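[1] Just to be clear, the model below is a prediction. Sequence and coordinates:
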Amino acid sequence: MNVPLWVWALTVGGLLVLIAVDLVIVDSKPHEVTTAEAARWVIFYVSCAVLFGAGVWVVAGHQFGVEFFTGYITEYSLSVDNLFIFMVIMASFKVPVIHQHRVLLVGILLALVMRSVFIAVGAALIAQFVWAFFLFGGVLVWTAISMLRGQDEHQEYEENAVTRWVRRIYPVTEDFHRHKMFVKRDGKRWITPMFLVIVAIGSADLLFAVDSIPAIFGITQEAFLVFTANAFALMGLRQLYFLLGGLVNKLVYLSYGLAIILGFIGAKLVLHALHEYHVVPDWLDINNWVSLGVIVAVLAATTLLSLAKVKRDTAAAKTS
């Protein structure tokens, strides 16, 4: 897929326009985001992703269109799992509801910049070294095993090394000062909890990239599609946070479903590498139609089984 520089520039410019519109309409006046408002924005961002994917399908062909949609669905589903730690971080720092949208916006913008670096490095590795597929596949399989063992559960938030390092360098105010990240007291610069929580969100999302970037490279090796699928998934994540709310906690089997997806993509990467070395036959090199079908089926089954379990547990609680 040969993407001219002007297409890259136009795409990045369009994404920046979407972010600017979001800033002007939503974030110019801090307020509590309602479910209806969040639903409208989620529909808007999903529609933008669908239109973009349709454009890729028409201009570049169905193969790249399927790759984009498969990558987007994968990144979006992994983002849903990330929402839980975002909620824990927000609760830990006691972020006022009216400022939570700004925290997510700035944190996700930072994550998008950092992921762009990951994507560039990953694309360079894959272009030069076939063994990079083994590396990425191993990371995904290990992550899948860890999730199945329950090592990926987030019971409570513990500040990471980056957040602790920031606390040591700058004094932190006790209270929030609207959405300000820095204030001056007695001629000395202080940081507010707003800055600290943005650091926590940004650094947490960077860790999530360790799973998501290898996962999408298992679907497509086109840097343009990897970047845009990540961008659309991240941009819609903020509104999804407010829309889902407590529903995330009801997706009790989500981690199992994601573990299956990551394990499947990891195995696909390993098989692709073996195919490149002519160790396995062509029919073992899994195509993207199969990948899309597996991912959608696993997510649908996970959601239905989770909601059914919650319903059974609720009925049992009422009976007892």
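    Yes, it's here.
[2] contacts, neighbours, all on C-alpha from now
    OK.
[3] And the helices in the stretch 201-320 of the chain?
    223-235, 237-244, 247-250, 254-276, 288-319 (DSSP state H, counting those that start in this stretch).
[4] any chance of the ones you listed in a markdown table, with distance to residue 58 and mean neighbour count too?
    Shown next, in a markdown table, are those (distance: least, C-alpha to C-alpha, whole Å; neighbours: other C-alpha atoms under 10 Å):
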| stretch | distance to residue 58 | mean neighbour count |
| --- | --- | --- |
| helix 223-235 | 14 | 23 |
| helix 237-244 | 27 | 22 |
| helix 247-250 | 35 | 15 |
| helix 254-276 | 26 | 22 |
| helix 288-319 | 17 | 15 |
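[5] so what's the residue nearest the centre of the chain closest to, chain neighbours aside?
    Central residue of the chain (C-alpha atoms, centre = their mean): residue 79, 3.5 Å from the mean position. Ranked by C-alpha to C-alpha, 6 or more residues apart in numbering and with sequence neighbours excluded, the top spatial neighbour of residue 79 is residue 237, at 6.9 Å.
[6] contacting residues around stretch 288-299?
    Defining contact as C-alpha atoms under 8 Å, 6 or more residues apart in numbering, one finds that stretch 288-299 is touched by 63, 66-67, 70, 73-74, 77, 219, 254, 257-258, 260-261, 265.
[7] cool, stretch 92-106 as well?
    Residues outside stretch 92-106 that contact it (C-alpha under 8 Å, 6+ apart): 27, 30-33, 90, 157, 178-179, 193-194, 197-198, 201, 238.
[8] With stretch 20-35 instead?
    So stretch 20-35 is contacted by 97, 98, 99, 101, 102, 242, 243 (C-alpha under 8 Å, 6+ apart).
[9] Quickly find the element holding the fifth one.
    Here residue 102, judged by DSSP states H and E, is contained in helix 100-128.
[10] and that helix, how far out from the chain's middle?
    10 Å (C-alpha atoms, centre = their mean, to the nearest Å).
[11] ok so, going back, for the contacts of stretch 20-35, which one is nearest residue 318?
    Nearest to residue 318 among the contacts of stretch 20-35: residue 243, at 26.7 Å, using C-alpha to C-alpha.
[12] Assess the claim that the closest one and residue 41 are in contact.
    No. Using C-alpha atoms under 8 Å, residue 243 is not in contact with residue 41; the gap is 9.4 Å.
[13] one step back: between the helix holding residue 102 and helix 223-235, how many degrees?
    Orientation check (axes from the mean of the first three to the mean of the last three C-alpha atoms, to 10 degrees): helix 100-128 against helix 223-235 gives 160 degrees.
[14] another structure for you, compare them:
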Amino acid sequence: MRHVSGLVWLLTVVGIIALLLFDFFVHVRRAHVPGLREAALWTSIYVSIAILFGVGIWLFGGSTMGAEYFAGYVTEEALSVDNLFVFLLLLGSFKVPRADQQKVLLVGIAVSLVARTAFIFLGAALINSFAWIFYLFGLILLFTAGNLVRGTGEAEEESPDNIVIRLARRVLRTSDTYDGDKLVTYRDGHRVLTPMLLVMVAIGGTDILFALDSIPAIFGLTQNVYLVFTATAFSLLGLRQLYFLIDGLLDRLVYLSHGLSAILALIGVKLILHAMHQNNVPFINDGEHIGVQEIPTLASLAIIVGVLLVTVVASLLSPRGRARTYTAVARRRATEFLEVEKDPRYCDEVYHKLLDAEAGLRALPERHRERVRAQGELMELLNRAHRVHEERVAAGSCFARPEPSAT
């Protein structure tokens, strides 16, 4: 099954499109905020579909293809979780109401899937034409791994900005306010675009930029275009549900960047070893193949899974992780309560989540609580949220609940 027939390709593409349409018409068309149970249920369903598909690959294509698919899927899923950090910042930066975030994510993911498919076929064409492209892919991943390590100490609460977003802001004329989840509205008798379209472009465009790292990474694990496409597609399909499932845990994964850096470095080395094994570059070993030992796919899969397990466990057990989680969540919930969420159905829910985050802050060791209290901007933000809540309770727009101090 190294060669995949056109019929199999057609059925696979139709199946993926059907899943996207099902997601839109069943879940996203009606604006709502998914509860934990709904997010967990559909995340498990999409992960199960991806796993069952991989089992089918293993049974009909052999253990090598199966291992390549699972290695690619796990790697792409891990990279997708890292991308969720940026999605979180984007949705906060554009002040997207919670009930409308599902549609934004799904449309952005659909755009990304189309763009990544184009990148995949472009990458396959380059690989078939130029053996030296593996050297380039390997260097890209090693460079990215180094950047991930250097970037872990930087602040992550800044609003993300890149060329896609700047270009979209310049080209698209939008209104300043949302009109539900509509893409077009009327202002002063004129038809204008809402910020909803801009944030969709931002999500899709930002994820396209992520593909510059993820596509070389998966090509480092398999050169089978069908496996590259399906592993990428399944990792994206469940991303919307995963976002709502682990929203509160994203900030907790303090060592995720370190783990991803190790994984990308591993794949980068694997790519360079493969390039050396097939070398035909004239100025490297006189254009002759170099007899090096390549890293087996099963070994790569085991290392990737092991690194991710260690990364997640270390992050969840880390006091620094807890401090970072509650600080980031408290800041985000307070901002959401004050500036984003206007729907009375959700304002009280957001405020209760803010109180839960503050309870977590109070349970931290004293040294971490001191660091929180030293953040004057954060403390003022939290105090302002409490004052506004008291005003809303007095006006009858929210339910009362005890309000202990943040720390």
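    Good, I have the coordinates. As the structure is a prediction and not an experimental result, all values here were calculated from the model.
[15] of the helices of the stretch 201-320 of structure 1, which approaches residue 162 of structure 1 most closely?
    With C-alpha to C-alpha as the criterion, residue 162 of structure 1 lies closest to helix 223-235 of the helices of the stretch 201-320 of structure 1, at 21.7 Å.
[16] quick check: the closest one aligns to which part of structure 2?
    Counting by TM-score structural alignment, helix 223-235 of structure 1 falls onto residues 225-237 of structure 2.
[17] what's the mean gap between that stretch and the aligned bit of structure 1?
    In the superposition against structure 1, stretch 225-237 of structure 2 averages 0.4 Å from its aligned positions (mean C-alpha distance after the TM-score superposition for structure 1).
[18] for stretch 6-21 of structure 2, same thing?
    Stretch 6-21 of structure 2 sits 0.8 Å off on average (mean C-alpha distance after the TM-score superposition for structure 1).
[19] Relative to the whole chain's centre, how far out is that stretch?
    The answer for stretch 6-21 of structure 2 is 23 Å, by C-alpha atoms, centre = their mean.
[20] In structure 1, what stretch matches that stretch?
    With TM-score structural alignment as the criterion, stretch 6-21 of structure 2 aligns to 5-20.
[21] Could you pull out the buried residues of that stretch?
    residue 15 (16 or more other C-alpha atoms under 10 Å).
[22] quick one on the thing from earlier: thought the residue nearest to the centre of structure 1 was touching residue 232?
    No. If you go by C-alpha under 8 Å, residue 79 of structure 1 and residue 232 don't touch, sitting 11.1 Å apart.
[23] re the thing from before, closest one of the contacts of stretch 288-299 of structure 1 to residue 166 of structure 1?
    residue 77 (31.0 Å).
[24] residues touching that closest one, list them.
    Going by C-alpha under 8 Å, 6+ apart, residue 77 of structure 1 touches 258, 299.
[25] so where does it fall, helix or strand?
    With DSSP H and E as the test, residue 77 of structure 1 turns up in helix 62-93.
[26] mean distance, that helix to its aligned residues in structure 2?
    Mean for helix 62-93 of structure 1 is 0.5 Å (mean C-alpha distance after the TM-score superposition for structure 1).
[27] what angle sits between that helix and helix 288-319?
    Using the same axes, to 10 degrees: helix 62-93 of structure 1 against helix 288-319 is 30 degrees.
[28] relative to helix 237-244, how tilted is helix 62-93 of structure 1?
    70 degrees.
[29] What residues of helix 62-93 of structure 1 count as buried?
    Counting neighbours by 16+ other C-alpha under 10 Å, one finds that the buried residues in helix 62-93 of structure 1 are 64-90, 93.
[30] Could you rank the contacts of stretch 92-106 of structure 1 by neighbour count and give me the top one?
    residue 194 (27 neighbours; other C-alpha atoms under 10 Å).
[31] before we move on, the earlier item: and the contacts of the match of helix 223-235 of structure 1?
    4, 9, 16, 19-20, 46-47, 50, 65, 68-70, 72-73, 76-77, 80, 109, 113, 117, 120-121, 124, 218-219, 222.
[32] Can you pick out the most distant pair from the contacts of stretch 288-299 of structure 1?
    Largest pairwise distance in the contacts of stretch 288-299 of structure 1, by C-alpha to C-alpha, is 28.3 Å, between 63 and 254.
[33] The corresponding residue of structure 2 for residue 164 of structure 1 - how many residues pack around it?
    In structure 2, the residue matched to residue 164 of structure 1 (TM-score structural alignment) is residue 166. Neighbour count of residue 166 of structure 2, defined by other C-alpha under 10 Å: 11.
[34] Residue 166 of structure 2 - that's part of a strand, no?
    No. Counting by DSSP: H, G, I helix; E, B strand; the rest coil, residue 166 of structure 2 falls outside a strand, being helix.
[35] For residue 158 of structure 2, give me its contacts.
    residue 89.
[36] for it, helix, strand, or coil?
    Strictly by three-state DSSP, residue 158 of structure 2 counts as coil.
[37] likewise residue 183 of structure 1?
    Per three-state DSSP, residue 183 of structure 1 ends up strand.
[38] Skip the chain neighbours and tell me the closest residue to it.
    Spatially, and ignoring its direct neighbours in sequence, residue 183 of structure 1 is nearest to residue 190 (5.3 Å; C-alpha to C-alpha, 6+ apart).
[39] Per the alignment, that neighbour pairs with which residue of structure 2?
    By TM-score structural alignment, residue 190 of structure 1 lines up with residue 192.
[40] now residue 102 of structure 1: how far from residue 204 of structure 1?
    Shown here: residue 102 of structure 1 relative to residue 204 of structure 1, a distance of 16 Å by C-alpha to C-alpha, to the nearest Å.
[41] on that earlier part again, pull out the buried residues from the contacts of stretch 20-35 of structure 1.
    98, 99, 101, 102, 242, 243.
[42] Helix, strand, or coil at the first one?
    For residue 98 of structure 1, the secondary structure call by three-state DSSP comes out as helix.
[43] separation between it and residue 30 of structure 1?
    5 Å.
[44] Please apply the same query to the second one.
    For residue 99 of structure 1, the distance to residue 30 of structure 1 (C-alpha to C-alpha) stands at 6 Å.
[45] and if you look at the last one?
    Between residue 243 of structure 1 and residue 30 of structure 1 the computed distance is 17 Å (C-alpha to C-alpha).
[46] what does residue 284 of structure 1 give?
    52 Å.
[47] next one: residue 145 of structure 1
    Counting by C-alpha to C-alpha, the gap from residue 145 of structure 1 to residue 30 of structure 1 is 41 Å.
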